[in-house]
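*Asks:* okay, here's the prediction I keep looking at, along with the sequence it came from:
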Amino acid sequence: MSVTILIVDDEKNTREGLSIALEEEYEVYMASGADEAFNLMEAETFDIVLTDLRMVGKSGLKVIDRAITLPNRPICIMMTAYGNVETAVEAMRRGAFDFLTKPVSLEKLEILIKRALQSRRIEAENVVLHERLDKKYSFDGIVGNSTGLIDVLDKVKLVAPSKATVLLEGETGTGKELVAQAIHQNSNRARQAFVPVHCAALAANLLESELFGHEKGAYTGASERRIGRFEAAGGGTLFLDEIGEIDSATQVKLLRFLETRSFERLGSSKPIQVDVRLVCATNRNLTEMAKRGEFREDLLYRLNVITIHLPPLRERREDLPLLLNHYIDSFAEENELPPIDLTEGAIKVLRDYRWPGNIRELRNFCENTVVLKRGNELTEYDLDPKYHNQSETSTDEEPQSLSSSPTLRKEENEKRLLRNALIKVNGNRTHAAELMGISRRTLHRKLIKWPELDIHK
């Protein structure tokens, strides 16, 4: 779709000269005054309005005032004589993108038009990006119906609009950063920055500088001033993941910030005020750490304004079918591959698995399944042995079930090998028997015994 430009100038030679210069690349309309421009703007949609400031009748400021009220607001560029620069600056305050002095340099005009269009594209991309973020981190985007998850979401909905500091507790991989993003995206800070810091990934001597910034010469190698994450998150949300890993010196500065909402860069004594909402996360027991003297008790009180505990996946077993289908469909679409159906048997095995890596492990399983699976169905016989060997992950108090007996484990492994062999040769029984090192008759007997393994069934 071509870019449309409206040229408004009461000097015929000027507007026609500009039209000739621009019409090869753009669709150009002309108006000899403000009233004619108003009529054209009502009838057509323009990307750019290029208007002179001083004209007979209404001035170019009136053109700009009308243009910025339109539903599809065009980019306005003012043309002015040298003596009217102050008025042109006033036009920019009222909504103009920029101005050019007369006589107009065509080279400068073309550069300015391209810069204005690029600026408009970036604005549009930002709108789309924010809409995607709103959708991704909306409460509807968090998958699950379990009681534990519903309790978390109910609490997050109450907390998000407030300014309160939030502490997220939960095992590794339970989705703490996703919940932190949801808190940010559903607050009045959603259009400001969300700045995550993974404290465990930074050495103690770097973390303080990373968070609070430093002045030039604050330490060896500090060749220039650098702002920290607190300043970068100004007006938005700062997410400190693994807060239990920060050293005592950083704990003191963090406590001071929570008390005064100010801090100093390394190498400076000047306090800096910032409006930042703090959301922290940990997979450790901070209360026990405070008792052992590993974490400041007064800092814990400041962080522990609102605590939200995220349940591990093993406590959300009823959510597993939903999560599996969600991630498998998502990765299938991302990789342009057909989705994979999970049989009831596969879902049962996966529900019984303890998922020590929680959602992160589940996501990796789903991506691996989509990318490497041959065929469009996943059965319990396609699953790795670790998903079947529940006796290895069960507690000592749990009685050993019949399914963990050596005889049945051997049978399950044989089923899995047979199923994989059939998939590899696309159901050809002769080739499958050769792969397994058995006769075709033996393979036939096994399929009569276990008909669910036949991929052409």
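*Replies:* Thanks, I have the structure now.

*Asks:* only C-alpha atoms from now on, for both contacts and neighbour counts.
*Replies:* Fine.

*Asks:* who are the packing partners of the helix or strand containing residue 441?
*Replies:* Per DSSP states H and E: residue 441 is located in helix 440-449. Helix 440-449 sits against helix 429-436, with contacts defined as 3 or more Cα pairs under 8 Å, 6 or more residues apart in numbering; DSSP states H and E.

*Asks:* got the buried residues for the helix it packs on?
*Replies:* Within helix 429-436, the residues that count as buried by 16 or more other Cα atoms under 10 Å are 429, 430, 431, 432, 433, 435, 436.

*Asks:* between it and helix 440-449, how big is the angle?
*Replies:* In terms of direction (axes from the mean of the first three to the mean of the last three Cα atoms, to 10 degrees), helix 429-436 departs from helix 440-449 by 100 degrees.

*Asks:* hmm, back to that, and the helix holding residue 441, what's buried?
*Replies:* For helix 440-449, by 16+ other Cα under 10 Å, it's 440, 443, 446, 447.

*Asks:* sorry, back to before: distance to residue 223 for the buried residues of helix 429-436 - can I get that in TSV?
*Replies:* Below are these laid out as TSV (distance: Cα to Cα, whole Å):
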residue	distance to residue 223
429	70
430	71
431	68
432	66
433	69
435	64
436	66
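
*Asks:* skipping adjacent residues, who's closest to residue 343 in space?
*Replies:* residue 379 (5.3 Å; Cα to Cα, 6 or more residues apart in numbering).

*Asks:* how far away is the one you found from residue 327?
*Replies:* Separation of residue 379 from residue 327 (Cα to Cα, to the nearest Å): 17 Å.

*Asks:* take a look at this one as well, against the first:
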Amino acid sequence: MAPHTGRHPVVLIVDDDKNTREGLQRALRPRYDVRLAESAARAMEALADGAVDVMLSDLRMPGMDGLELLKRVQAHHPDVICILLTAYGSVETAVTAMKQGAYDFLTKPVNLDHLDMLIARALRSREIESKNRDLEQQLDNKYGLESIIGNAQAMQPVFDTIRQAAPTQATVLITGASGTGKELVAHAIHRLSTRSRGPFVAVHCASLSASLLESELFGHEKGAFTGADVRRKGRFELAVGGTLFLDEIGEIDSVIQVKLLRVLEERKFERVGGIETITADIRLIAATNRELHQLVREGKFREDLLYRLDVINIPLPPLSERSSDIPALCDHFIREFSVRNGRPVMGITADAVNLLSAYAWPGNVRELRNTVEKMVVLARSDRLTARDVPPNIREAVRGKSAGTGAQATLGEGSLAEAERLKILAVLGTQHGNRTRAALELGISRRTLHRKLQEYRAQGLLPAALAEEN
């Protein structure tokens, strides 16, 4: 339950003794909205009638006792803070109550100052828990599996492997071209793992020289090199209890490869210039856009390190192989950038989506994201149209169409033409395989066949795609 604003917290007092009920009511009324119940049954009715923040309940009552009431409240109203009161306290009873979910257990006669502080502390604790849950939800929305947009068939193995790998401690290697979302996948694995409450620390290996990368990863002692005026922890130490993500790991030099191999084998390392051995309690996720097996054959990457990294491999498909995800990606980016840039863009037309879907996207999702941001900032109306698609993309699609022998008029973005270009683009990507193309397009094979027959009749079906595969 979220903290209540604009009103006093509600305290429900449950006790079969009238004097106890009214005495506690008088003591708490200045700071709380106090409600009374003379039995457990009446307490359940009061809980059903409206929001209650704290319940103070006697342990021994006729009929349902305090422990049974506690069980029912925990089952049906888990956000209610439960404090039990009794004149017959024992350590055993207190332990039982706490195990069943009671916040605390007090012995009568109750010290009113202590009770007041206890309720205030309990409410504050619940408020912090609520904020933490909200923060966890925000992190899940931003970095969890839900943050990866993808309904295309090519993405399903990715989701399956993430779900299988996340709960384990296994090292993961994410491969794929630049811009395919490797760091997003690493974040999702972390959020779904048992280390999700620990840190997620990312290092982009290609952006640092060998000497800087060594210090960045392993830290250094004071005086280890010129300019090392203080001891500094490295990313392996900062990621303790969590996940360390090494992006573009194919760029690291042989010296770093040796040290990294030792960490993976022994879970130990020393800071640069240091002699103290430090334990690396981390989960490692690596990513690369290089072909590491080829680098091994060329002598540029250690084979033993590759085997240590490639325990679980997650290859990410390029955007050209998942063009059916482009509409959903566009909608997501439009919402993001319309809010960020204060632009009243509410959506995108079908002709614009089809035009974008016909483009090859060599920069993958990152390029699409940047393109949509540009379109949102420069939008002519509250909906993006084909006229908002950048000229370089329209020219590339026009050239692609001309190269396959089709006649295209894309100046104003014909809906039918954009649809045709998308179909031909996907068919080309699938090497003429109509079954796979239909699946990627999200249409039936019969519908695809009918469309191609129409294009053939109009002389708009390239000869290379005319034969059925």
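*Replies:* Looks like it arrived, so ask away. Keep in mind that what you see is a predicted model, and the values were worked out from it rather than measured.

*Asks:* give me the TM-score for this pair.
*Replies:* The TM-score (TM-score structural alignment, normalised by the length of structure 1) is 0.65; 393 aligned residues with a Cα RMSD of 5.0 Å.

*Asks:* follow-up on the earlier one: and the residue nearest to residue 343 of structure 1, what does it touch?
*Replies:* 342, 343, 344, 345, 346 (Cα atoms under 8 Å, 6 or more residues apart in numbering).

*Asks:* what residues sit buried inside stretch 292-311 of structure 2?
*Replies:* Applying 16+ other Cα under 10 Å to stretch 292-311 of structure 2 flags 292, 300, 301, 302, 305, 306, 308, 309, 310 as buried.

*Asks:* the fourth one touches residue 255, doesn't it?
*Replies:* No. At 10.5 Å, residue 302 of structure 2 does not count as touching residue 255 under the criterion of Cα atoms under 8 Å.

*Asks:* all strands of the stretch 101-250 of structure 1, in order?
*Replies:* Using DSSP state E, counting those that start in this stretch, the strands of the stretch 101-250 of structure 1 run over 166-169, 194-198, 237-241.

*Asks:* could these go into TSV alongside mean neighbour count and distance to residue 358 of structure 1?
*Replies:* Converted to TSV, those look like this (neighbours: other Cα atoms under 10 Å; distance: least, Cα to Cα, whole Å):
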stretch	mean neighbour count	distance to residue 358 of structure 1
strand 166-169	24	14
strand 194-198	18	19
strand 237-241	25	17
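
*Asks:* nearest to residue 48 of structure 1 among those would be which one?
*Replies:* strand 194-198 (33.3 Å; Cα to Cα).

*Asks:* which residue ranges of the stretch 1-150 of structure 1 form helices?
*Replies:* 12-22, 34-43, 60-67, 85-93, 106-136, 147-159 (DSSP state H, counting those that start in this stretch).

*Asks:* just give the number of residues close to the residue mapped onto residue 260 of structure 1 from structure 2.
*Replies:* Under the alignment defined by TM-score structural alignment, residue 260 of structure 1 is paired with residue 266 of structure 2. Residue 266 of structure 2 is flanked by 11 other residues according to other Cα atoms under 10 Å.

*Asks:* quick check: the gap between residue 266 of structure 2 and residue 23 of structure 2.
*Replies:* 64 Å.

*Asks:* could you do residue 286 of structure 2 as well?
*Replies:* Taken as Cα to Cα, the span from residue 286 of structure 2 to residue 23 of structure 2 is 63 Å.

*Asks:* more neighbours: these two, which one.
*Replies:* Neighbours were counted for residue 286 of structure 2 and for residue 23 using other Cα under 10 Å; residue 286 has more, 24 against 11.

*Asks:* just to revisit the earlier point, would you format the helices of the stretch 1-150 of structure 1 as TSV with distance to residue 51 of structure 1 included?
*Replies:* Below are the helices of the stretch 1-150 of structure 1 laid out as TSV (distance: least, Cα to Cα, whole Å):
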stretch	distance to residue 51 of structure 1
helix 12-22	9
helix 34-43	9
helix 60-67	6
helix 85-93	11
helix 106-136	12
helix 147-159	49
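
*Asks:* look up the closest residue to the residue nearest in space to the middle of structure 1, ignoring the ones flanking it.
*Replies:* Geometric centre of structure 1, nearest residue: residue 133, 6.1 Å, by Cα atoms, centre = their mean. In space, not counting the residues next to it along the chain, residue 133 of structure 1 is nearest to residue 185; the distance is 7.4 Å by Cα to Cα, 6+ apart.
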